[in-house]
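A.B. asks: Structure, please.
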Amino acid sequence: MTTPGPRLEEITPADLDAALGIRVRPDQEHAVAPVVKSLAEAYVHHGVTWHPGPDGPERFYLGLGFCPNGETSGGETVGVLELDGDPAGAPR
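C.D. replies: Below you'll find the predicted structure:
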């Protein structure tokens, strides 16, 4: 059996609780923000943030199509992703 690769899914009211229940392994907690923080940042920045550096998740996010938009938040890089034909980083 093959494990599927990472993918992005829209969070809806119907699956919000399930999304908030997602956890990473304890050895990954230093590198991954809790889902609730990531959802809040995505709402505010129309994207994601990540810690820069060789051990950070930048390569992962770039591989999903996120692009740094030149902003930082709390010392983290802000990356945006074009969805549904909207320009990346467009205000909501």
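
A.B. asks: all contacts plus neighbour counts: C-alpha atoms, from now on.
C.D. replies: Noted.

A.B. asks: which element follows the longest strand belonging to the chain toward the C-terminus?
C.D. replies: With DSSP state E applied, the strand covering the greatest number of residues in the chain is identified as strand 67-73. Read in the C-terminal direction, the helix or strand following strand 67-73 is strand 76-80, with elements assigned using DSSP states H and E.

A.B. asks: got the contact list for residue 51?
C.D. replies: Contact analysis of residue 51 by C-alpha atoms under 8 Å, 6 or more residues apart in numbering lists 31, 57-58, 75-77.

A.B. asks: Quick one: buried ones out of those?
C.D. replies: Neighbour counting with 16 or more other C-alpha atoms under 10 Å marks 57-58, 77 as buried within those.

A.B. asks: now the other sequence, so there's something to compare against:
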Amino acid sequence: MPPSLEPITPDNVDAACRIKVSTEQDDYVAPVPHSLAEAYASYRTAWPRLIMDGDQAVGFVMGGFDPEAEVDFFRCGIWRLNVDARHQGAGYGRFAVEALIDEARRRGSKRVTVMWKQGEHGPENFYLKLGFTPTGEEFHGQVVGELFID
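C.D. replies: Just a heads-up that it's a prediction; the model follows:
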């Protein structure tokens, strides 16, 4: 059975909050409870999803969709990606990014953005392998990357 993305609900919010990246990655991505608070505060534009493998929560992804955003890289993008340390390297991150890209297409977007902190344990190589390229912009010390989609 392939992985799936599930909306965050009262039934799975505890499982989402238990998602933990490796200790080396803590400085590169906000913990899921912080992301869920941000999603609550940005409920009109946030798209939080639990990455499931069968009945097991293996990760969390949150997109943002706001075609009217003043800052162009906030119009359609990946806000967070947390794959539990025990499940990294199994393709769940790639699956989540591809699913978010599918959602962007469904909404009529032609460009998906992501921001990352650079560093030894950061996600830069992951996003570059998926085809994202740096725009040359930085935001709060993070590289802004983009991927054009059909």
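
A.B. asks: TM-score of the superposed pair?
C.D. replies: Comparing the chains after superposition, counting by TM-score structural alignment, normalised by the length of the first structure, produces a TM-score of 0.54; 73 aligned residues with a C-alpha RMSD of 3.5 Å.

A.B. asks: Now flag whichever of the buried ones among the contacts of residue 51 of the first structure is closest to residue 41 of the first structure.
C.D. replies: Looking at those and their distance to residue 41 of the first structure, the nearest is residue 77, at 11.5 Å (C-alpha to C-alpha).

A.B. asks: Contacts only, for the closest one.
C.D. replies: Residues in contact with residue 77 of the first structure, defined by C-alpha under 8 Å, 6+ apart, are 49-52, 68, 70-71.

A.B. asks: Just send the residues you listed back as JSON lines, with distance to residue 25 of the first structure too.
C.D. replies: Supplementary listing: the contacts of residue 77 of the first structure in JSON lines, determined by distance: C-alpha to C-alpha, whole Å:
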{"residue": "49", "distance to residue 25 of the first structure": "20"}
{"residue": "50", "distance to residue 25 of the first structure": "18"}
{"residue": "51", "distance to residue 25 of the first structure": "18"}
{"residue": "52", "distance to residue 25 of the first structure": "21"}
{"residue": "68", "distance to residue 25 of the first structure": "26"}
{"residue": "70", "distance to residue 25 of the first structure": "30"}
{"residue": "71", "distance to residue 25 of the first structure": "29"}
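
A.B. asks: what's the farthest-apart pair in those?
C.D. replies: Of all pairs drawn from the contacts of residue 77 of the first structure, the one with the largest separation by C-alpha to C-alpha is 51 and 70; the distance is 13.7 Å.

A.B. asks: Longest helix in the second structure, by number of residues?
C.D. replies: Scanning the second structure for the helix with the most residues, using DSSP state H, yields helix 92-106.

A.B. asks: list the helices and strands that one packs on?
C.D. replies: Helices and strands touching helix 92-106 of the second structure, by 3 or more C-alpha pairs under 8 Å, 6 or more residues apart in numbering; DSSP states H and E, are strand 56-65, strand 76-83.

A.B. asks: Distance from the chain centre to the last one, please.
C.D. replies: By that I understand strand 76-83 of the second structure. When C-alpha coordinates are averaged (C-alpha atoms, centre = their mean, to the nearest Å), strand 76-83 of the second structure and its chain have centres 1 Å apart.

A.B. asks: Cool, thanks, talk later.
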